[in-house]
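Asks: Dropping the sequence and predicted coords here.
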Amino acid sequence: MRTLVFVTSLVIFAGLAFSGPAVTRADEGNIKVAEAKAESNFPDGIKFSVIASSVDEIDDIRVFFSKVDQKGRSAYRSVDFEPGTHVVGESILPSGSGGNYFPPGTMIEFSFEVRDKAGAVLRTETQEFVYQDNRFEWDTVVEDLITVYYYGEYVRNRAVTVLEAAKENLERMLPVLGITPTEPLRIVSYNNYRHMSSALPFRSQAVSEGLQTQGMAFSNERVLLVHGFDPTVTGTVSHEFTHLLVAEAAGKAYTQVPSWLNEGLAEYGNIDPTDDYEAALRYGIFTRRIKPLWYLSSFGGTPED
């Protein structure tokens, strides 16, 4: 994660709606689904909605979902509704602090399972949905596996700059890491820090007041959030993009990769480095505060660290 010392500010975002097709795949019985959709309730999560009917009373509805890039790791939530022959149900997949958080740009697959008292079961077709912030109208630039989301007039050229930085980093790091990515990687580019700040995971007040995040990678979702108009954006994108590639190379062992190695590889992949790291190293040497590598297996909890 690349940061600058600053005081954060927040802005509240709305959600991006997505309505999936009503076509369903039936098992048995007379169950019909008129609507099955997901919509962003950003920054609080995803709202799933379903409208269904049957000759017999519908008594159970579940929504199954998984992150598209994490095959085989699915989960489900019960849908809230009043039992009957014609029902309208909703379920919220929360995104917030701690383990519930997932960033905008996260892609999921979802489907509903509807059951009635006669024993009939209907499973809707699987749909894809991208969790996004619908305060803005999003456009994309895409090349191969990389998609950059951006918004606003006259911003496309900046999105292309972000895309080119990611491509250059990919070309640099693939031989180093020995991988060939096959799944998409998504970059969400915000026009300023004020817009991006509320999309970031919660941090303590002391940390958030001392650090302004220029970009952050989320390896589980294969998503990178970036301040697209920061002067160091090409360096930030390439640095953070490396974290996504390191995660792919390490697989399930990613959490065991020490921070000094992860950050070292990320800075090696930086196509436009600044002197921030060198200055920090010089300062540490001068003040005799250099810590041994074993101490740097994870980040500290203060802006100074």
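Replies: In hand now; what should we look at? Residues are numbered from 1 along each chain as shown.

Asks: From here on, just use CA atoms for contacts and neighbour counts.
Replies: Noted.

Asks: what helix or strand is the nearest residue to residue 118 once chain neighbours are set aside on?
Replies: Setting aside the residues directly before and after it, residue 118 is nearest to residue 56 in space (C-alpha to C-alpha, 6 or more residues apart in numbering), at 6.3 Å. Mapping residue 56 onto the secondary structure by DSSP states H and E places it in strand 45-67.

Asks: Does that strand pack against any helices or strands, and if so which?
Replies: Strand 45-67 makes packing contacts with strand 32-40, strand 75-78, strand 84-94, strand 107-116 when contacts are defined by 3 or more C-alpha pairs under 8 Å, 6 or more residues apart in numbering; DSSP states H and E.

Asks: cutoff 10 Å now
Replies: Under the contact criterion of 3 or more C-alpha pairs under 10 Å, 6 or more residues apart in numbering; DSSP states H and E, the helices and strands touching strand 45-67 comprise strand 17-18, strand 32-40, strand 75-78, strand 84-94, strand 107-116, strand 121-124, strand 127-130.

Asks: nearest to residue 281, of those strands?
Replies: Ranking those by proximity to residue 281 (C-alpha to C-alpha) places strand 107-116 first, at 38.3 Å.

Asks: packing partners for that closest one?
Replies: In terms of contacts (3+ C-alpha pairs under 10 Å, 6+ apart), strand 107-116 is packed against strand 24-26, strand 32-40, strand 45-67, strand 75-78, strand 121-124, strand 127-130.

Asks: Could you dump those into TSV with distance to residue 158 and mean neighbour count added?
Replies: Shown next, in TSV, are the helices and strands packed on strand 107-116 (distance: least, C-alpha to C-alpha, whole Å; neighbours: other C-alpha atoms under 10 Å):
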stretch	distance to residue 158	mean neighbour count
strand 24-26	41	17
strand 32-40	25	21
strand 45-67	28	20
strand 75-78	37	14
strand 121-124	39	21
strand 127-130	22	19
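
Asks: and the comparison structure, right after this:
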Amino acid sequence: MRGALLLPLLALLAGLAIALPSGSSAQTPGFVTTIENEYPQFLRFRLTTSAPGEVSEVILRYRVVGSGSLARATPDEFEPTADVRVEVRVPTGILGFIPVGSEFIYHWELVLADGSTVESEEDRYVYLPTGKVWRSVHNDFMRVYFHGDQENTARRLLEAAERTYVRMGRLLQVELEVVPVNTVLFASEADLEEANPNRSEVYDAATFLCGSQVAINVIFVIDRSCGTRDRSDTLRHEFTHILVEAAGEGGLGRVPAWLNEGTAVYSQTEPGDSFENPFELAAITDRLIPFTTMTAGNNNPSQVGLFYGQSYAMVDFLIETGGEEDFARLFATIKAGNRFDRAIEMIYGWTFSEFENAFRAYHELPPRQPAT
């Protein structure tokens, strides 16, 4: 892969940009766009242009890379005129969350009084928090945005992503569906939390927030050890979630939470004591989480370590039992539209209950008794 390249971005100190990142020169002559970034709640797109006739409607058409859908927005007020000066507000916060790190592809459409239309060329804009001078390093599939003196950290994360893609891409037999993956490196947990308002306050009270995958191609991280000795493991973990989705999600296919999280932990340099110790204690005392409740995820802060540790152990057991080829086939079978439990039966020959009892036997525990 190509070496990392360092690219400066125009400072967003005032929260105002002109057709970033590709610049107004990429637009059709006559269309001048400015974008005011009111992070974290709104982007304001402002257009100034002179049309060849009276304009009856102005439409901003845009899509967020990775979302797969085209959206439109119009000014709150507009009087027909040939000299157009309008503002269109796009919500990014509580009225319609769009994470920072997202890239907008947009263009303007003018509807003239005679029914004809005039369109600008497409342009792009990367949405990032204001008040910082953002720069980036990138390779073929990922761009890491950072500010301040974090360039070395950004390059380290990029290298970890390259190694993870080689290892986990081979394990899952998958390639990324949307590139680049934009990773936003925050300076503090407070900055990260401000950018990710959907986190549960109860959950956060009992857990450290080190990073998260917030879109199919956007990752948030901070430079912190989060249960392992390698500070890049959070990036490995969150990046693997994207690979898991590419390998197993599609149409009717849905990867269960334990398989998603367990595979992400498997990508790390080590599971870490905060995951391994709760699992080992639960295995010794026969207090493992029933497999039937592992599917939808964990909402109990007191069981975070156990959930992740058990998810990792379940994934490790599958790989040890059937090998990497069967593990990749499991994801492909789910993606083809099969329920995960049916996919396990097709690949490994176990019902989900039999899988649980085989796992329990491996850890010297008796079969789980059916609920009465």
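Replies: It's in. Small disclaimer: the values here were computed from a predicted structure and weren't measured.

Asks: Provide the TM-score value for the superposition.
Replies: The TM-score (TM-score structural alignment, normalised by the length of structure 1) is 0.83; 283 aligned residues with a C-alpha RMSD of 2.6 Å.

Asks: give the contact list for the corresponding residue of structure 2 for residue 146 of structure 1.
Replies: Using TM-score structural alignment to pair residues, one finds that residue 146 of structure 1 aligns to residue 142 in structure 2. By C-alpha atoms under 10 Å, 6 or more residues apart in numbering, the residues touching residue 142 of structure 2 are 4, 158, 161-162, 179-183, 217-218, 239.

Asks: and residue 142 of structure 2, how far is that from residue 224 of structure 2?
Replies: Here the criterion is C-alpha to C-alpha, to the nearest Å. By it, residue 142 of structure 2 lies 20 Å from residue 224 of structure 2.

Asks: Would you mind finding the match for residue 345 of structure 2 in structure 1?
Replies: With TM-score structural alignment defining the correspondence, residue 345 of structure 2 maps onto no position in structure 1.

Asks: mind listing what's buried in the helix or strand where residue 345 of structure 2 lies?
Replies: For residue 345 of structure 2, the element it lies in under DSSP H and E is helix 340-348. With burial defined by 16 or more other C-alpha atoms under 10 Å, the residues of helix 340-348 of structure 2 counted as buried are 340-344, 348.

Asks: got it, and stretch 272-290 of structure 1?
Replies: residue 273.

Asks: same check, this time on stretch 77-92 of structure 1
Replies: Of all the residues in stretch 77-92 of structure 1, those buried under the rule 16+ other C-alpha under 10 Å are 78-81, 84, 86-92.

Asks: Need these in TSV (columns: distance to residue 52 of structure 1).
Replies: What follows is the buried residues of stretch 77-92 of structure 1, written out as TSV (distance: C-alpha to C-alpha, whole Å):
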residue	distance to residue 52 of structure 1
78	15
79	12
80	13
81	10
84	10
86	6
87	5
88	7
89	8
90	12
91	14
92	18
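
Asks: ok, so of those residues, who is nearest residue 236 of structure 1?
Replies: residue 92 (33.2 Å).

Asks: My understanding was that that closest one contacts residue 49; is that so?
Replies: Yes: proximity of residue 92 of structure 1 to residue 49 meets the contact threshold set by C-alpha atoms under 10 Å, at 9.0 Å.

Asks: intersection of neighbour lists for the two?
Replies: Taking C-alpha under 10 Å, 6+ apart as the contact criterion, the common neighbours of residue 92 of structure 1 and residue 49 are 38-39, 63, 79-80.

Asks: What's the end-to-end length of stretch 262-270 of structure 2?
Replies: The first and final residues of stretch 262-270 of structure 2 sit 12 Å from each other (C-alpha to C-alpha).

Asks: Run the chain-centre distance for that stretch.
Replies: Stretch 262-270 of structure 2 sits 17 Å away from the centroid of its parent chain (C-alpha atoms, centre = their mean, to the nearest Å).

Asks: that older thread, tell me which other helices or strands the helix holding residue 345 of structure 2 touches.
Replies: Helix 340-348 of structure 2 is packed against helix 304-335, helix 352-362, with contacts defined by 3+ C-alpha pairs under 10 Å, 6+ apart.

Asks: circling back: quick check: the strand holding residue 56 of structure 1 compared with structure 2, mean distance?
Replies: In this overlay with structure 2, the average offset of strand 45-67 of structure 1 from its partner residues is 2.1 Å by mean C-alpha distance after the TM-score superposition for structure 1.

Asks: and that strand, how far from the chain's centre?
Replies: Between the mean C-alpha position of strand 45-67 of structure 1 and that of its chain there is a distance of 24 Å (C-alpha atoms, centre = their mean).

Asks: what angle separates that strand from strand 107-116?
Replies: Angle, strand 45-67 of structure 1 to strand 107-116, by axes from the mean of the first three to the mean of the last three C-alpha atoms, to 10 degrees: 90 degrees.

Asks: need the helices for structure 1, in chain order.
Replies: When secondary structure is read from DSSP state H, structure 1 shows helices at 156-177, 193-197, 205-210, 233-250, 259-268, 276-286.

Asks: how many neighbours does the residue mapped onto residue 104 of structure 2 from structure 1 have?
Replies: When structure 1 is aligned by TM-score structural alignment, the residue opposite residue 104 of structure 2 is residue 108. Using other C-alpha atoms under 10 Å, residue 108 of structure 1 is surrounded by 19 other residues.
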